[in-house]
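Peer 1: Attaching a predicted model along with its sequence, questions to come.
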Amino acid sequence: MAATGRAEHHPAEVLVAAGQFAMGDSSGDANPGDAELPIRRVDVAAFGIDSTSVTNAAFAEFVAATGYVTDAEDLGISPVFHLAVRADDRDVLGAASGTPWWAVVRGADWRHPAGPLSSLDGLDDHPVVQVTWRDATAYAAWCGRRLPSEAEWEYASRGGLDGAKYPWGDAEVDEGGWRANIWQGRFPTVNTCEDGYLTTAPVHTFAPNGYGLWQSVGNVWEWCHDTWLPDADQADPEALRVMRGGSYLCHISYCNRYRNSARTSTTADSASGNVGFRTVRSLAP
């Protein structure tokens, strides 16, 4: 890296005291195969965590300071949700294998999250997307920070509500007004956008949780440091890395992973239009 230091537009930090919590699903909505169970008591040391996902503005500072080239830019293609694509037909290379609602788009990257005809105009305060685990790790290192462990992420997302389904408690996302940016309508063809957004929302949308974290569920998936399997080779670029929080594409009929305990994974070199990250730092005891 050509420069070090915290970006001027890096998110404000929330300080989380050391504690213990019940990690895992207590709602009964755990997805089979996602290893949300059994519930276990976990001790967490004190740490500081970004109050929001890292924004386009903050990531742009990192790139300007270091000349960093993201994996999607290097590869030249990345997935974009089919209703969001902004590209000429010649740049849409077909549907992603097994997920036809994702289009493989030439020229999609963090600067052009929906394809080469898109830009970041008006999106400075939206979460950066089209970044891989490796990109997120590079940004965090530049800031003198790191990606959160799964335990840190879930502990912070719960906001002090041990055992709650969501960061705000157990009320459903649309109960008394929208609380998170997820899919409404019939997935994957009709999004009524009742919450106001087809894709990403600004990072300070809706209300923060009890610790002051904004949108830890919905909006964008967030990379964690952990590998999906404890014995995965950390040096292997094909090792699956954990993501938390769900995204604007989550819907009860398809992906009910907009919950505190929900988890999924993909490879460290994968990017898409609904994956971002936030960073943490350890605090002295």
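Peer 2: Good, I have the coordinates. Numbers count the residues shown, from 1 in each chain.
Peer 1: contacts and neighbour counts: CA atoms only from here.
Peer 2: Will do.
Peer 1: Please, where are all the strands along the stretch 151-285 of the chain?
Peer 2: Along the stretch 151-285 of the chain, counting by DSSP state E, counting those that start in this stretch, strands occupy 185-186, 190-191, 221-227, 240-244, 263-267, 275-276, 280-282.
Peer 1: Neighbours of the closest residue to P38 other than its chain neighbours, how many?
Peer 2: Nearest-residue entry for P38: G24, 6.5 Å, with adjacent residues in sequence omitted and distances by Cα to Cα, 6 or more residues apart in numbering. By other Cα atoms under 10 Å, the residues close to G24 number 23.
Peer 1: for comparison:
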Amino acid sequence: MNKSVQFLGLGVLILGFVNCKSESKENKFQDKVTENIEQKIQVVEHTVLSEKPEEVTTPEGMVWVPGATFKQGAVDSDNTAMNHEKPAIEVVVDGFFMDATEVTNVQFAAFVKATGYVTVAEKGIDWEELKKQVPVGTEKPHDSILQPGSLTFKKAKSSVPNLYDFSQWWNWTIGADWKHPNGPKSSIKGKGNYPVVQVSYEDALAYCQWANRRLPTEAEWELASRAGSFGTIYNWGDDASVLKQKANTWEGEFPVENTMADGFELRAPVKSYPPNAYGLYDMAGNVWEWTSDWYNTNYYKETKAKNMVLVNPKGAESPFTPNNPLAKERVIKGGSFLCSQSYCASYRVSARMGSSMDSSLEHTGFRTVATVKMLKEE
């Protein structure tokens, strides 16, 4: 994959942001999906892998997420949920292992050292290739735009009346990459335990291949975030007043002033806030996290119409964003340090957004998962 969408940077990315607002001998929980909470649906027979098999050792730095049947998507009590989060759908997800934290700078550096990998943000943009993926007649951008770089955040100087004008706080920055997340003069020195950012979807996939891991599906990510707290808006319950103790988000007038009531203005080191009930850190706020699902604004509505329970769903079959039909976007989850109560509140469990596969940003990272099958095949 090339860096085509990175040229569009603000254009393609910004349009994407509009959508932001009982145990057996095998230790398998017998969970037969035979009823529907709201309406009659197709019956699905599936034995959910809930308990971790005794013969499988939990990989270092990961935790076990028990499988379950649950409702994925916005809960009825969430009056801030957006249309692309609802209606909630019934899903069955088998247990798996997940990184306790987002992949850190130290971990990503080890991958780069071992493989020599060069991230998308560190590569130049091939205009001849880019022309194949943008509207006919698009003029060649200035040569500076074709140089290696990425998107960085900048505060607005005054109140922003239109919070859909994302160019007021996003800036295309030459020289921004995972080693220089805020621009060429920035550094990750002394920040090994911070989440790696400025990594595109393909960068995350490359890391996963090296580590024998994969990215979580949206259903897996939501199951892990909820940590047994089904039916609540946040992974800790419904109390928004404790947000600053639970997650790294934006307090104050966005995007002008961050009061740092939670202790941080931008990214925070991993494990700066309490983990959820499964021992997973930063499943709300800090940085957005890539999932493997295509971002399709109609996914929940179309799935609900099929009237069936989905077993280990992998999301939409193809991407679709009405405001950005050319982009191939993947779902990102969890929100970031830029999420505020007045703007998107994407630290909610069901919150989701689409991000172009070859775009990287200073508030987007990832964590990996591993299944029992993957570990047995190592």
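Peer 2: Noted; the coordinates are in hand. None of these values were measured; they are calculated from a predicted model.
Peer 1: any idea what the residue nearest to P38 of structure 1 aligns with in structure 2?
Peer 2: Taking TM-score structural alignment for the superposition, G24 of structure 1 sits opposite G73 in structure 2.
Peer 1: In contact with that match, which residues?
Peer 2: Contacts of G73 of structure 2 were listed using Cα atoms under 8 Å, 6 or more residues apart in numbering, and they are E85, K86, P87, A88, I89, Y300, S350, A351.
Peer 1: and those, which of them are in helices?
Peer 2: Among those, DSSP state H puts Y300 in helices.
Peer 1: R257 of structure 1 maps to what in structure 2?
Peer 2: Match for R257 of structure 1 (TM-score structural alignment): S346.
Peer 1: which non-adjacent residue is nearest that match?
Peer 2: Closest residue to S346 of structure 2 apart from its sequence neighbours, by Cα to Cα, 6+ apart: G335 at 4.6 Å.
Peer 1: Check the spacing between the one you found and L15 of structure 2 real quick.
Peer 2: Look at G335 of structure 2 and L15 of structure 2: by Cα to Cα, to the nearest Å, they are 17 Å apart.
Peer 1: out of the two, which sits in the more crowded spot?
Peer 2: Taking neighbours as other Cα under 10 Å, G335 of structure 2 and L15 compare with G335 leading, 31 against 21.
Peer 1: that older thread, now for the contacts of G73 of structure 2: which two are most distant?
Peer 2: Greatest spatial distance among the contacts of G73 of structure 2 (Cα to Cα): I89 and A351, at 14.3 Å.
Peer 1: OK, contacts around the residue nearest to N256 of structure 1 when sequence neighbours are not counted?
Peer 2: Using Cα to Cα, 6+ apart and skipping the chain neighbours, the partner closest in space to N256 of structure 1 is C250 (5.9 Å). Listed by Cα under 8 Å, 6+ apart, the contact set of C250 of structure 1 reads I182, W183, G218, N256, R257, Y258.
Peer 1: Kindly report the same for T227 of structure 1.
Peer 2: Residues near T227 of structure 1 by Cα under 8 Å, 6+ apart: Q234, A239, L240, R241, V242.
Peer 1: Tell me which residue of structure 2 matches up with the second one.
Peer 2: Spelled out, it's A239 of structure 1. In structure 2, the residue equivalent to A239 of structure 1 is K328, according to TM-score structural alignment.
Peer 1: what's the distance between its match and E317 of structure 2?
Peer 2: Applying Cα to Cα, the value for K328 of structure 2 to E317 of structure 2 is 12 Å.
Peer 1: For structure 2, which segments count as helices?
Peer 2: For structure 2, the helices defined by DSSP H cover 4-8, 10-17, 105-115, 127-130, 201-211, 218-226, 243-246, 299-305, 372-376.
Peer 1: Would you mind giving those helices as CSV with distance to F153 of structure 2 added?
Peer 2: Shown next, in CSV, are those (distance: least, Cα to Cα, whole Å):
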stretch, distance to F153 of structure 2
helix 4-8, 15
helix 10-17, 11
helix 105-115, 19
helix 127-130, 25
helix 201-211, 19
helix 218-226, 26
helix 243-246, 21
helix 299-305, 30
helix 372-376, 37
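Peer 1: so which of the ones you listed is the most packed in?
Peer 2: Compared across the helices of structure 2, helix 218-226 shows the largest average neighbour count, a mean of 26 (mean count of other Cα atoms under 10 Å).
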